[in-house]
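A.B. asks: Any chance you can model this:
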Amino acid sequence: MYALREALRQILRHPTSSLATFFTALVSFALLYFLGLLLWNLERVVQGLERELEVAAFLAREADVEALLGEVQNWPEVRAVRLEPKEEALAQLILDYPYLAEARDLVENPLPDTLRLKLSEPEAVREVAERLRRLPGVEGVEYGGELTERLVQVMAGSRVAMGLLVGLLLLNTFFSVMGAIRLSVESRREALGIMLLVGATRRFVQGPFVLEGVLLTLGAGILAVLFGGLLYRALAQAAQGLLPFLPVLGQDDLLRTGGVVLLLALVLGAGGAFMASRAHLKEA
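C.D. replies: Predicted coordinates:
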């Protein structure tokens, strides 16, 4: 109780520095939480695209279909392969464009038989496509990997930018906590010196300052998680209203991410306060 009472007293004694530290931590944790959710959601989108990624190989009329199927099924990157006869392709095309039904009996089916491949290793899509082009009887290859590859590149760049931003935000919060605790220590320098002279342990002296730092950062972290979660849910609902197939994070995902943010808040608050108060005790 002594540590909690003294921590609250120090926060109220220096409202300007306490509020500055609190709002610095609030902005940092809100950005960290919200941007982390967006990045995680983007990864879910990329993973969904990778699972649906398909490579289509268009076959010549004289192609040995059975030999091609046997060859492709043995490739380690291929999860499944099926033959789409040209009649099935034409029927699907007519379903998509009904006005073509009238021309079906007037001209010969111009569509080729097609091998459609699902990959167990989506990152190998370009290599698989090039290998398919070299097979005898394959006239052309198409795959939807361009978009996925670009998204993967965007993800890689986003992770780097996120890492730099997170590092700067956490350092800013850490030093802000240190500054606030340093001010609290300076205001009680004489009292702390007397406590040490009469036999108070260093842990006892540091306890209120560490708790002060934790209260400031943990309170900011809780508010950041609450507001960031509400903002993400609102944006996710709006996005799904426009794109119902778009995957979004569930409540458990939000809670796990919020737990990480609160753990960081606890570590930064306690660590910054401990470092600042330890520096005073060394001087003492």
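
A.B. asks: Please count neighbours and contacts with C-alpha atoms only from this point.
C.D. replies: Noted.

A.B. asks: What is the burial count for V138?
C.D. replies: When neighbours are counted by other Cα atoms under 10 Å, V138 registers 22.

A.B. asks: nope, M162 is what I meant
C.D. replies: M162 sits with 16 neighbouring residues when counted by other Cα under 10 Å.

A.B. asks: and after the helix or strand encompassing it, which helix or strand comes next?
C.D. replies: Per DSSP states H and E: M162 is located in helix 145-187. Heading C-terminal from helix 145-187, the first helix or strand you meet, by DSSP H and E, is helix 189-197.

A.B. asks: elements contacting that next one?
C.D. replies: Where contact means 3 or more Cα pairs under 8 Å, 6 or more residues apart in numbering; DSSP states H and E, helix 189-197 is packed against helix 202-242.

A.B. asks: Following up with a second sequence; could you model it the same way so I can compare the two?
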Amino acid sequence: MNRLLYMLRETLTSLRRNVAMVASVILVTFISLTFVGAAALMQTQVNQMTEDFYDRLEVSVFLCTESSSQSACPTGAVTEDQREGIEQSLEEGAASQYVSSYRYESQEEALENFLEGNEDSARADSVEASDMPESFRILLHEPEEYPIVTELFAAAPGVETVADQQETLDQIFSILNGLTLVALIIATVMIVCAVLLVATTIRLSAFSRRRETGIMRLVGASKSMIRGPFVFEGVFAAVVGSLLACAATWAIAEFLLGQWLSQQVPGIRFIDSSDSWIIMPLLVLIAAVLAVSASWLTVRRYLRV
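C.D. replies: Predicted coordinates:
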């Protein structure tokens, strides 16, 4: 117990002597781990969006119209029998085992949906219901099985084309994953800077206290007694920085994602501060491990005991 109190007392003394360097370590650790926390939050959000969007992934079977191309619809506009055949396949046929639910969208409904999404378009006034294709909008039990359903209906009579949102979603998620990667790269560079700064701080502290450590060696102090305060100094600065990063991560999750973005984009379910509590212990652990490693290696190299 006396040894621990002594090392803590020496650590506080060293912290007072190196306030500027310790503050630098805290700030660099704070910034770097904030990037790590932001990247983790972003990846958590991407995973949640992926799950939500794939649950709502629709396969759209667009039926032939009078204006469809001859190559896509050689028999002309879809007939009643063809439409019923497609619906029967969805309910009882080969596609039924993959279909969770479906809905039919008439030309009038398609026009209404088009006008709602293109109110300011100059083309909106010239579009008529006959220009819009009828369609079946299909939700699948397993969204990953969309290629099977696409193949089943692609060559069916009366079908002009089969489309899904997979390509669009893949593009969105690739962009978001790219942003996560950029944040991780920046965080890695900043963490390297933090480790180097911890090592520099410990080296300067050891140099400034070389007379004291020499006396301690002469009186028979153990290696752990001499090296301990230097390691504690690095760990203290890094952990304080990590706690600040935890606070920043919580604020990003609570206010930016949980409140502001959820109000701006109501159609997407955003993560909130509860998800940040999973990330916080990881940030503290990263800071502690890196600080212990950097401090111990620096002390072993520059503080001969």
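
A.B. asks: For the helix holding M162 of the first structure, which helices and strands make contact with it?
C.D. replies: For helix 145-187 of the first structure, the elements it packs on are helix 15-52, helix 202-242, helix 251-283, judged by 3+ Cα pairs under 8 Å, 6+ apart.

A.B. asks: quick one: contacts for the counterpart of R269 of the second structure in the first structure?
C.D. replies: With TM-score structural alignment as the criterion, the equivalent of R269 of the second structure in the first structure is P247. Residues in contact with P247 of the first structure, defined by Cα atoms under 8 Å, 6 or more residues apart in numbering, are 41, 44-45.

A.B. asks: quick one: which of those is nearest to V177 of the first structure?
C.D. replies: Taking Cα to Cα as the measure, V177 of the first structure lies nearest N41 of the contacts of P247 of the first structure, at 31.2 Å.

A.B. asks: circling back to that earlier point, figure out how far the helix holding M162 of the first structure is from the centre of its chain.
C.D. replies: Relative to its parent chain, helix 145-187 of the first structure has a centroid offset of 13 Å by Cα atoms, centre = their mean, to the nearest Å.

A.B. asks: What of stretch 140-151 of the second structure?
C.D. replies: On Cα atoms, centre = their mean, the centre of stretch 140-151 of the second structure falls 26 Å from that of its chain.

A.B. asks: ditto for stretch 274-290 of the second structure
C.D. replies: 16 Å.

A.B. asks: Quick check: it compared with the first structure, mean distance?
C.D. replies: Mean deviation of stretch 274-290 of the second structure relative to the first structure after superposition (mean Cα distance after the TM-score superposition for the first structure): 1.4 Å.

A.B. asks: Would you mark the buried spots in that stretch?
C.D. replies: By 16 or more other Cα atoms under 10 Å, the buried positions in stretch 274-290 of the second structure come out as 275-276, 279-280, 282-284, 286-288, 290.

A.B. asks: could you redo the residues you listed as CSV and give each row distance to R217 of the second structure?
C.D. replies: Shown next, in CSV, are those (distance: Cα to Cα, whole Å):
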residue, distance to R217 of the second structure
D275, 49
S276, 46
I279, 42
M280, 40
L282, 37
L283, 36
V284, 33
I286, 33
A287, 30
A288, 28
L290, 28
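
A.B. asks: which one of the residues you listed is nearest A23 of the second structure?
C.D. replies: A23 of the second structure lies nearest to A287 out of these, by Cα to Cα, at 14.9 Å.

A.B. asks: show me the contacts for whichever residue in the first structure pairs up with that closest one.
C.D. replies: Matched by TM-score structural alignment, A287 of the second structure corresponds to A265 in the first structure. Listed by Cα under 8 Å, 6+ apart, the contact set of A265 of the first structure reads 29, 214, 217-218, 220-221.

A.B. asks: Next, count neighbours for S176 of the first structure.
C.D. replies: Quick note: S176 of the first structure (other Cα under 10 Å) scores 23 neighbours.

A.B. asks: still on that earlier bit, what's the distance between the match of A287 of the second structure and E6 of the first structure?
C.D. replies: 20 Å (Cα to Cα, to the nearest Å).

A.B. asks: how about A200 of the first structure, secondary structure?
C.D. replies: Taken by DSSP: H, G, I helix; E, B strand; the rest coil, the conformation at A200 of the first structure corresponds to coil.

A.B. asks: Helix, strand or coil: sort out A56 of the first structure for me.
C.D. replies: Following three-state DSSP, we place A56 of the first structure in the strand state.

A.B. asks: now for it: what does it line up with in the second structure?
C.D. replies: Taking TM-score structural alignment, A56 of the first structure has S60 as its aligned residue in the second structure.

A.B. asks: before we move on, which element is L139 of the second structure in?
C.D. replies: Counting by DSSP H and E, the element that carries L139 of the second structure is strand 135-140.

A.B. asks: Surely F153 of the second structure is in contact with A163?
C.D. replies: No: using Cα atoms under 8 Å, F153 of the second structure makes no contact with A163, being 10.4 Å away.

A.B. asks: Return every residue with contacts to both of the two.
C.D. replies: By Cα under 8 Å, 6+ apart, the residues touching both F153 of the second structure and A163 are V61.

A.B. asks: hang on, the earlier thing: dump the helices and strands packed on helix 145-187 of the first structure into JSON lines; add distance to N172 of the first structure as well.
C.D. replies: JSON lines is the format used below for these (distance: least, Cα to Cα, whole Å):
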{"stretch": "helix 15-52", "distance to N172 of the first structure": "8"}
{"stretch": "helix 202-242", "distance to N172 of the first structure": "12"}
{"stretch": "helix 251-283", "distance to N172 of the first structure": "10"}
